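*Asks:* give me a model of this one.
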Amino acid sequence: MSLFTLSPEVAEAKANGAPIVALESTIITHGMPFPQNVQVARQVEADIRAKGATPATIAVLEGTLFIGLTDAQLDQLAQSQNVAKLSRADLAVCMSKGLTGATTVAATMIAAHLAGIHVFGTGGIGGVHKGAEHSFDISADLSELAQTPVTVVAAGAKAILDIPKTLEVLETNGVPVIGYQQDSFPAFWSSHSLLDAPLRMNSPVRIARAHVMRQKLGLPGGQLVANPIPVADEIPTDVMEPVIAQATTEANEKGITGKDVTPFLLSRIFELTEGRSLTANIALVRNNARLAAEIAIEIVTLKK
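*Replies:* Okay, here's the model as predicted:
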């Protein structure tokens, strides 16, 4: 019995040795309302196809892990209620109980690796939450990057996090953090931060070569490609920092903790920026998907 089911489009791409890009599904179920969520999901998939690769949106539907969703399944997921948010800890439980769940960065990496997909495009990774020295709230995304050999293209870590500590944890765990075409580590909604990216690469082929070399060396884990949001779409850090600070203060005052922190902060930031944060988020996800497709194409070429 197979652990997963490929969509017809992804199955054809696999059979032909064509480049495939994995996509998470929490952006659909937990990121925005219907029908905007499914419209954005389809646009991101179209961006990948336009670059010459095949998109594989990953989710668990009634206990089955799907690598790639049909149009009907995408609509079904986009309109589903009470969808579980799956990471490494609860992916197997959701499947064993026959439930429906959307995959986070960590769970998407696991599923992509199972299916032999090398590249994953997302918005931003999770990381070390502010105050983690007291709460120990650290995303499973970081440990997943340290053990699962998938190259993840993101606009850095979500700017609501403690970015310096997030970079320290990634360094400790041997995860290459590659700034794409700049030395500054991007700050999600903003193209630059005051932090340096540990590494820099300027082309998809260089990133693809590093991915393949890690495999040849037998090194565990993947790569994080920190791809800055296009300047035309960004919200500058001097605008975002006070907004994030206000939202974080409100979360603390309300006693919000654990998995509830990120959804609250993102929702409050959306309100405080009058929707600009979501517009920027969509732009950076699409930008990451396009770069992920270019890297996937180069990996396929190198493996021939």
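*Asks:* only C-alpha atoms for contact and neighbour calcs from this point on.
*Replies:* Noted.
*Asks:* hey, where'd the strands end up in the chain?
*Replies:* Secondary structure of the chain by DSSP state E: the strands cover 5-6, 20-23, 54-61, 64-67, 84-86, 101-103, 119-121, 151-154, 177-180, 199-201, 223-226.
*Asks:* and stretch 123-138, end to end?
*Replies:* 18 Å (Cα to Cα, to the nearest Å).
*Asks:* what residues of that stretch count as buried?
*Replies:* 123-130, 137-138 (16 or more other Cα atoms under 10 Å).
*Asks:* just want the most central residue of the chain.
*Replies:* By Cα atoms, centre = their mean, the chain has its centre lying nearest to residue 122, at 2.9 Å.
*Asks:* could you count how many residues lie near the closest residue in space to it that isn't next to it in sequence?
*Replies:* Using Cα to Cα, 6 or more residues apart in numbering and skipping residues adjacent in sequence, the residue nearest residue 122 is residue 154, 5.3 Å away. With neighbours defined by other Cα atoms under 10 Å, the count for residue 154 comes to 28.
*Asks:* please generate a structure for the following sequence too, so the two can be compared:
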Amino acid sequence: MNIKIDLPIGIPAVALVSTLLCHGLPWPANFELALKINTILAEEGASPAVVALIDGLVRVGLSDTELENLCREGSKAVKVAARDMPYVLATRHLGATTVSATMWAAAKAGIRLFATGGIGGVHRDGENSMDISADLVELARTPVAVVSSGAKSILDLGRTLEYLETVGVPVVGYRTDTFPAFYVPHSPYALSCRINDAKLLAAVIRQQDSLGLPSGMLIANPIPAAYAIPAITMETWIEEALEAAEADRIAGKAVTPYLLAYLHRISQGKTVEANKALVLDNVRLAARIAKEYASLRE
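*Replies:* I've put the predicted structure just below:
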């Protein structure tokens, strides 16, 4: 198998996407964020497992030099979902993994926890366009727990949750009774399960293991209050961004990056700062769960 795992022995690992570093932020802000992530993980007693496709290999865990080179390449890297991996590996392109590809690699490497900003989901008007992220499919079939601030605000959160319920993916709120809306800490969508500490979250994941259930788990962690954007403001910006995307005839894979770039401009950078803050918070929570989970397996 074309996978190379380079992780320290005996330290719980947290899987990390590389699309955030390559396509979410420019150089050197992306590398600065990567270093902050590494610092948080070290503080919590965990190790970073950045996933990327390099020289025909799925890499799980990068050296500092490799991480810096990846960040320097930035958007030159191909954005890789799970379905894209065979082509990118065969052509030896540099690949930045999305949630679905990162989950696949994490499972192969025996990593149970994965931190990201927000998952993909059902797009608005998805009932007509059938634009549904592969992240949801991967959550249904890959036993990795994903810590995120819900799904991206630009999506149809209600239908995203319905899809996850249909395919048997548990969604657990961390200190919240409603599903977070990425930049917005709360949404109208109630969650059936709330857990307030990392130790119990780890125990739930362990029970999922013992039952042999095939799916992953979504742990929904709201954005820190200091960086949250009011729901009304966010919805106004999103509606404007969607109208602009339609006017510019943006479709397919180009929709999400277009909308996020539009929100960055209209918010005068607030959405990017919010994104960085919630990622760091999710990394810290994932590290704490990973450490508790490791202690349960000893």
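*Asks:* the longest helix seen in structure 1 vs structure 2, average distance?
*Replies:* Counting by DSSP state H, the longest helix found in structure 1 is helix 276-303. If you overlay the two and look at helix 276-303 of structure 1, the average distance to its match in structure 2 is 0.3 Å (mean Cα distance after the TM-score superposition for structure 1).
*Asks:* can you pull out the helices in structure 1?
*Replies:* 8-16, 26-29, 36-51, 71-79, 91-96, 105-114, 132-135, 140-147, 163-172, 204-217, 237-253, 261-272, 276-303.
*Asks:* save the ones you listed as CSV, and put in distance to residue 227 of structure 1 too.
*Replies:* Listed next are those as CSV, based on distance: least, Cα to Cα, whole Å:
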stretch, distance to residue 227 of structure 1
helix 8-16, 25
helix 26-29, 18
helix 36-51, 16
helix 71-79, 26
helix 91-96, 28
helix 105-114, 16
helix 132-135, 26
helix 140-147, 16
helix 163-172, 15
helix 204-217, 11
helix 237-253, 16
helix 261-272, 20
helix 276-303, 7
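*Asks:* wait, which of the ones you listed is closest to residue 230 of structure 1?
*Replies:* helix 276-303 (7.2 Å; Cα to Cα).
*Asks:* just give me the match in structure 2 for residue 100 of structure 1.
*Replies:* Under the alignment (TM-score structural alignment), residue 100 of structure 1 maps onto residue 94 of structure 2.
*Asks:* returning to what we had before: may I see the buried residues of stretch 123-138 of structure 1 organised as JSON lines, with distance to residue 257 of structure 1 added?
*Replies:* Shown next, in JSON lines, are the buried residues of stretch 123-138 of structure 1 (distance: Cα to Cα, whole Å):
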{"residue": "123", "distance to residue 257 of structure 1": "22"}
{"residue": "124", "distance to residue 257 of structure 1": "20"}
{"residue": "125", "distance to residue 257 of structure 1": "18"}
{"residue": "126", "distance to residue 257 of structure 1": "15"}
{"residue": "127", "distance to residue 257 of structure 1": "15"}
{"residue": "128", "distance to residue 257 of structure 1": "13"}
{"residue": "129", "distance to residue 257 of structure 1": "10"}
{"residue": "130", "distance to residue 257 of structure 1": "11"}
{"residue": "137", "distance to residue 257 of structure 1": "9"}
{"residue": "138", "distance to residue 257 of structure 1": "12"}
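*Asks:* count of residues packed around the aligned partner of residue 267 of structure 2 in structure 1?
*Replies:* When structure 1 is aligned by TM-score structural alignment, the residue opposite residue 267 of structure 2 is residue 273. Other residues near residue 273 of structure 1 come to 14 when the count uses other Cα under 10 Å.
*Asks:* so what's residue 273 of structure 1 up against?
*Replies:* Counting by Cα atoms under 8 Å, 6 or more residues apart in numbering, residue 273 of structure 1 makes contact with residue 243.
*Asks:* same check on the one 5 residues further on?
*Replies:* Residues in contact with residue 278 of structure 1 (Cα under 8 Å, 6+ apart) are residue 270.
*Asks:* same question, the one 3 residues further on
*Replies:* Counting by Cα under 8 Å, 6+ apart, residue 281 of structure 1 makes contact with 123, 188-189.
*Asks:* aligned to the residue nearest to residue 122 of structure 1, what sits in structure 2?
*Replies:* Here residue 154 of structure 1 is matched to residue 148 in structure 2, going by TM-score structural alignment.
*Asks:* picking up where we left off before, JSON lines for the contacts of residue 281 of structure 1, including distance to residue 18 of structure 1?
*Replies:* Below are those laid out as JSON lines (distance: Cα to Cα, whole Å):
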{"residue": "123", "distance to residue 18 of structure 1": "24"}
{"residue": "188", "distance to residue 18 of structure 1": "30"}
{"residue": "189", "distance to residue 18 of structure 1": "32"}
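*Asks:* tell me the one of these nearest residue 204 of structure 1?
*Replies:* Nearest to residue 204 of structure 1 among the contacts of residue 281 of structure 1: residue 123, at 17.9 Å, using Cα to Cα.
*Asks:* which residue lines up with the closest one in structure 2?
*Replies:* Correspondence of residue 123 of structure 1 to structure 2, assessed by TM-score structural alignment: residue 117.
*Asks:* any idea how far that match lies from residue 109 of structure 2?
*Replies:* Relative to residue 109 of structure 2, and taking Cα to Cα, residue 117 of structure 2 is found at 21 Å.
*Asks:* again, but for residue 26 of structure 2
*Replies:* 29 Å.
*Asks:* looking at those two, which one has more neighbours?
*Replies:* residue 109 (20 against 16).
*Asks:* show me the contacts for the closest residue to that one other than its chain neighbours.
*Replies:* Using Cα to Cα, 6+ apart and skipping residues adjacent in sequence, the residue nearest residue 109 of structure 2 is residue 5, 6.7 Å away. For residue 5 of structure 2, the contact set (Cα under 8 Å, 6+ apart) comprises 59-61, 109.
*Asks:* checking the residues you listed against structure 1: which ones persist?
*Replies:* Contacts from the contacts of residue 5 of structure 2 that recur in structure 1, judged by both residues aligned by TM-score structural alignment, their matches' Cα atoms under 8 Å, are 59-61.
*Asks:* thanks a lot, catch you later.
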